[in-house]
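Novice: sequence and predicted model, in that order:
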Amino acid sequence: MIDKKLLALLGHNKKYIFYAVGLMIVGLFANLTITASICYAIQYAAEYASSGSNTQGFILPAVIVIIAMAIRYVTSRSIGDLKDTLGRNVKKDLRQKIYDKIIKLGVRTTDNMSMAGLTQLSMEGVEQLDLYYSAYIPQFFYAMIAPIILFIVTVRINWAVALVLLACVPLIPMSIIAVSRYAKKIFAKYWGKYTSMGDSFLDSVQGLKELKIFQADAAQNIKMNETSEEFRKITMKVLVMQLASTTIMDMVAYGGAGLGIALTIHAVVNGSLSAYAALFLILVAVDFFLPLRAFGSAFHIAMNGASAGNKILSLLAQPDPVWGSESIDNIEIKVKDVTFSYDGKRDVLKHASMNFGSTGMCAIVGESGSGKSTVVNLLLGAYHPQQGSILVGNKPLETLSRESYYSHISVVSYNTYIFNETIRQNFMLAKDNVTDEEIYSALKKVNLYDFIIENGGLDKVITEDAANISGGQKQRLALAINLVANKDVYIFDEATSNIDIESEAIIMNNIKELSKEKSVIVISHRLANIIAADTIYYIEDGEVKENGTHNELM
């Protein structure tokens, strides 16, 4: 009933669970003390009414009840505080682990999970898993211990009643186990439908303009309605399953308590049990089943949390890109006889060899799907070839320190992300101590200086997805930010795709200037953009078919 892998994610936070369970047991003893004191007070009241005993006999049970109630209050508050602390720590640690994993994976992050799925996992998924840890697991341990404690207490009063109550207790876990196999499948489908609906919604919002232009919004609305209806149906299945499970547990709990009460009354009638001992057993009979009943309710929350937790485990289990600890001596990059496959079946690159010097421009051209962007992924260390090697300064890429390597390399792609921050703050990501003069110099190189000055200066805020500037301006701004970084190797992965001619010309002029002092690698479909390249590699079906200058290849 407890996933050991999910429990291992807790790390040092496991102690809060044991503290909470310990306090719950203390609270149980406080409840038993209150019940026993009340029964004693009732018994004493009966004796007082018949014989006129001293009223001072009520003082002791009253004091005990007050102390026990105070203990119960303190334990309840402390349990709540512990669960809150556990929840905060778990959410913080899990989100940190997810974030660290995403950072390590880099461009591989969304291989098997959409961005909407990642967002839902790190937000709603973590919230659900928090309930699994703070509500389900403590209740699980308490539900296993409490009936045993109650049995030890009640067996001294009447062994038959205690045995019957204890015998009925396992029926609740048995009903939970019977439901759990079906519940796991339901909750797995539930989470899948939930993320699918989130993906559909995010796609619709991001592509709303295109949907309007192509008058496809009505069709997309129908599709979203269908997705929502599927989610509604799976939600109803979850609710039906929960209701059925709750009904079974209630029948067992109330039936077991009723049977125990019936045996208690029978013992009183036979004269083998006093009325006040019977009252204690009747009041305690319900407590036999309450912990497991609460555990059953938490079980349904846990199933949803466990489903999200398995998704998190799947993400965290993805192998990290392999890196070493060596520093870089020089930045010459060699791709030697590289063969690579994403799925282990189809080779995306086949015995590819390329050389990129410390200065100059090299270009990689080819049709879509030929393997150009795969070369970029390999150069970034996101993947490692199954055959061959990538050398940086005659050192295998995987032996280099990631921080050292990335301090020398920069990438400008067709979808470079500009953060929802000011112009200055975006530049500070590339160089934390950048001066305004350096920013202005970079903006002038990409012909954005006048535009920025006239529209708020360096404090101008770039909105989400750079929606308040044009596509060409966005690419030029991305280039300017990377120019400030002053790296040794610049990779331009389709950086001039889908932008205006003016922006394309400005970017290409900067690339040519950069190549005089830096190593520049250009991925492009447009032959006109790479005429000036020192070496052009033509890739077809993952193979380097030809290489040379533009004149040599033509």
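Specialist: Structure's in. What do you need?

Novice: okay, CA-based contacts and neighbour counts for the rest of this
Specialist: OK.

Novice: list the contacts for Tyr44?
Specialist: Residues in contact with Tyr44, defined by C-alpha atoms under 8 Å, 6 or more residues apart in numbering, are 57-58.

Novice: shouldn't it be within a helix?
Specialist: Yes: counting by DSSP: H, G, I helix; E, B strand; the rest coil, Tyr44 falls inside a helix.

Novice: how near is it to Pro385?
Specialist: Using C-alpha to C-alpha, to the nearest Å, Tyr44 is found at 85 Å from Pro385.

Novice: nearest spatial neighbour of the spatially most central residue of the chain, skipping sequence neighbours?
Specialist: Per C-alpha atoms, centre = their mean, the C-alpha nearest to the average position across the chain is that of Ser122, at 3.2 Å. Leaving aside its chain neighbours, Ser122 sits nearest to Arg95 (6.0 Å; criterion: C-alpha to C-alpha, 6 or more residues apart in numbering).

Novice: isn't that neighbour up against Gly125?
Specialist: No: Arg95 lies out of contact with Gly125 (C-alpha atoms under 8 Å); the separation is 10.0 Å.

Novice: if you count surrounding residues, which of those two has more?
Specialist: Neighbour totals were compared for Arg95 and Gly125, and Gly125 leads with 24 against 17 (other C-alpha atoms under 10 Å).

Novice: and Tyr342, what element?
Specialist: Using DSSP states H and E, Tyr342 is not contained in any helix or strand.

Novice: actually Lys237, not the one I wrote
Specialist: Lys237 belongs to helix 217-269 when assigned by DSSP H and E.

Novice: in addition, the following structure is provided for comparison:
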Amino acid sequence: MNLNAEAEAKKQPGPISQILSPIRAKLILASVLAGLGTMLTLVPLAGIAHIASITFGMQGGSISSALAMSQHEIWQTVIISIVSLFIGLAIVTIGELITHLADNHITHHLRIAATKRLSLVPIGWFTSRASGEVKQAMQDDIGTLHELTAHFFTTLGRSIGAILISVIYLFVMDWRLAIVAIIPFPIFFMVLGSAMKASETHMGEFVGGLTKINNAVVEFVNGIPVIKAFGASGKAHKSYSDAVKSFVESFLNFTRPLTGSMANANAIVSPVAVLGIVLIFGTLFVKLGWMTAVDVLPFALVAPGISVPLLLLGFITHGLRNATGSAERVQALLNTPVLEQVNQVAKYRFSSNPEFKVENMSYGYNDQTQVLSNINLDLKPGTVTAVVGSSGAGKSTLARLLLRFFDPTEGRITLDGVDLRQIPTIDLYKNIGFVLQEVRLIHASVRDNIALGRPNATQKEIEDAARAANVHERILELPRGYDSVIGEDAQLSGGEQQRVSIARAVLLDPPILVLDEATAAADAENEVAIQEALSKFAKGRTLLVIAHRLDTIMHSDNIVVVENGSIEEQGTHQQLLDKNSRYANLWRLGGYAAMSEQQEELLQC
């Protein structure tokens, strides 16, 4: 079974092959053209050798008489050389043009494909990843692939073409001196391969040392306040210093066999070294009578030129490793699992107060990690449902499932009797608004952030939403007001960003609102402003509140206690106290704190 799996894996094309499959034929054509063009551009070298042979190889007579006798042949050689040079350059240019056009095509294709894919993946996928991870795949890695498609294949073709035509030409001229002239190149690969093997034995040590440095830096930077407070800077510095010393030793072990061998290998195939070998053995062959002095000239002109394309092959092959990693990440992004689309209802019209139901729902990250089990909930229109429980019980996961950040592994969630998987995303989020603890604002103007769900909203509607969220006056204080850009001239605190997200939900005006600890990260002043905004906005809407403070949800129509991924009990505040079970214990442990007017109004709306 394992052997079959391995065989199937070997049959699978590599990541670069998969990514570049739409333009494979164009890249092959461009590589072949670049190789042929390069071959033609090297014809003048053979022409020079041929003219020298005509001029100096004739027996008897002066140089002038030799030129007179062979003038026609010389001019013919010159013309052929010049024409070959320009035709070769033209063919190489055509090859470069083909690769750049192919690069534009594949870059456009990958960016569009990635954008379409990301529009279909669960929103929860983004919450579990840093924005830099997505940016790397969409921007940096596709940029790396640009270098591959636009330059690698034509460079590969030119290098192989130059080496191939040079070797063929040398063997045509004299196979004995050709063998001697190319001896340095196999030696180059033998020395380089031996050095790489020696370095690979220390690769694990090198990577481990680098990891230790990274960990030491993170530990030191994150612990600076504690280090300063307790005067432990000497110990912290020693930890970092030890990691650096350990890495230096690992680095030297890794590079020591490589640097010396690389220097020796490069010296072996340097043009000067190759020319020296050609001249030494060429002189010997002339003395032995195997060839004339003028016959050595083609080898002196062509053989040293093999060094440059050979070293260039090594350089671009090294770059291919980076491109392989980039292709793997881009391919992984394009293969990201998407939300299931089941018999979608096009432009379904929901009632003004749709009913939200959760039926026998379970959810797990994988087979071993079950987060929620057999959840049943009925959110009646216009009611307030509060979800409470200890940390890690699954409350936030439940909220995100209701928002379809991801889909349940079992059961279903319905809106007016329609499974969420059947509702187009644009229609779903017209009916469900949310204000979460983690605020997500995009790099755009404040106006665009508020109007994200309704891009056609008027300025008055946007300002009215901002007023309802108690953030209008703060926006006017920004350098460019509503035109200020988040992260540039709009520097907002966490609580202010939360109010912008509330304004976004207000403008969307959904009948259902999900609140997940919307004030958890706000200071006292912002919490009052947020609670006041939410209390006005929540009136008449179906409300689901995820809360840790029980005093803020005691007037809810239904309180759901979640523990270990299951609903342990539910009912009104008084009903649950009378049961004297989990909720009652939580209430006694937490105590009752006086609610603000805004908090009480929010739960009584």
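Specialist: Arrived safely. Note that the structure is predicted; figures quoted are calculated from it, not measured.

Novice: any idea what the TM-score comes out to?
Specialist: Here the TM-score for the pair of chains, by TM-score structural alignment, normalised by the length of structure 1, is 0.80; 551 aligned residues with a C-alpha RMSD of 4.6 Å.

Novice: still on that earlier bit, and the residue nearest to Ser122 of structure 1, how far from Ala45 of structure 1?
Specialist: As for Arg95 of structure 1, its distance to Ala45 of structure 1 is 59 Å (criterion: C-alpha to C-alpha).

Novice: got it, and Leu121 of structure 1?
Specialist: The gap separating Leu121 of structure 1 from Ala45 of structure 1 is 60 Å, by C-alpha to C-alpha.

Novice: the two: which has the busier surroundings?
Specialist: Using other C-alpha under 10 Å, the more surrounded residue of Leu121 of structure 1 and Ala45 is Leu121, with 24 against 17.

Novice: in a helix, the more buried one, correct?
Specialist: Yes: under three-state DSSP, Leu121 of structure 1 sits within a helix.

Novice: isn't it right up against Ala308?
Specialist: Yes: taking contacts as C-alpha under 8 Å, Leu121 of structure 1 lies within contact range of Ala308: 6.9 Å.

Novice: please, where are all the strands along structure 2?
Specialist: For structure 2, the strands defined by DSSP state E occupy 356-364, 370-379, 384-388, 410-415, 418-419, 432-436, 512-516, 542-546, 558-563, 566-571.

Novice: just name the most buried of those strands.
Specialist: strand 384-388 (a mean of 26; mean count of other C-alpha atoms under 10 Å).

Novice: Provide the aligned range in structure 1 for that strand.
Specialist: The aligned range for strand 384-388 of structure 2 in structure 1 is 361-365, by TM-score structural alignment.

Novice: touching the matching stretch from outside, list them.
Specialist: Here stretch 361-365 of structure 1 makes contact (C-alpha under 8 Å, 6+ apart) with 356, 372, 512, 515, 519-525, 530, 532-539.

Novice: all helices for the stretch 451-600 of structure 2, in order.
Specialist: Remark: helices assigned in the stretch 451-600 of structure 2 by DSSP state H, counting those that start in this stretch are 459-468, 472-476, 494-508, 524-537, 573-579, 582-590, 597-604.

Novice: quick one: closest of the ones you listed to Val248 of structure 2.
Specialist: Val248 of structure 2 lies closest, by C-alpha to C-alpha, to one member of those: helix 494-508, at 42.3 Å.

Novice: where in structure 1 does the closest one fall?
Specialist: Aligned by TM-score structural alignment, helix 494-508 of structure 2 falls on residues 471-485 of structure 1.

Novice: average offset of the matching stretch relative to structure 2?
Specialist: When structure 2 is superposed, stretch 471-485 of structure 1 averages 1.6 Å from its matched positions, counting by mean C-alpha distance after the TM-score superposition for structure 1.

Novice: now stretch 140-151 of structure 1
Specialist: Stretch 140-151 of structure 1: mean distance to aligned residues in structure 2 after superposition is 4.8 Å, counting by mean C-alpha distance after the TM-score superposition for structure 1.

Novice: in that stretch, what's buried?
Specialist: By 16 or more other C-alpha atoms under 10 Å, the buried positions in stretch 140-151 of structure 1 come out as 140-144, 146-147, 150-151.

Novice: check the offset of it from the chain's centre.
Specialist: 33 Å (C-alpha atoms, centre = their mean, to the nearest Å).

Novice: go on, stretch 117-124 of structure 2?
Specialist: 15 Å.

Novice: stretch 30-50 of structure 1 now?
Specialist: 53 Å.

Novice: which parts of that stretch are buried?
Specialist: Quick answer for stretch 30-50 of structure 1 (16+ other C-alpha under 10 Å): 30-41, 44-45.

Novice: so who does Ile523 of structure 1 touch?
Specialist: Neighbour list for Ile523 of structure 1: 363-365, 372-373, 491-495 [criterion: C-alpha under 8 Å, 6+ apart].

Novice: the same query, at a cut-off of 6 Å, please.
Specialist: Residues in contact with Ile523 of structure 1, defined by C-alpha atoms under 6 Å, 6 or more residues apart in numbering, are 363-364, 492-494.

Novice: quick revisit: need the buried residues of stretch 140-151 of structure 1 in CSV (columns: distance to Phe451 of structure 1).
Specialist: Conversion of those to CSV gives the following (distance: C-alpha to C-alpha, whole Å):
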residue, distance to Phe451 of structure 1
Phe140, 63
Phe141, 64
Tyr142, 66
Ala143, 67
Met144, 69
Ala146, 71
Pro147, 74
Leu150, 77
Phe151, 80
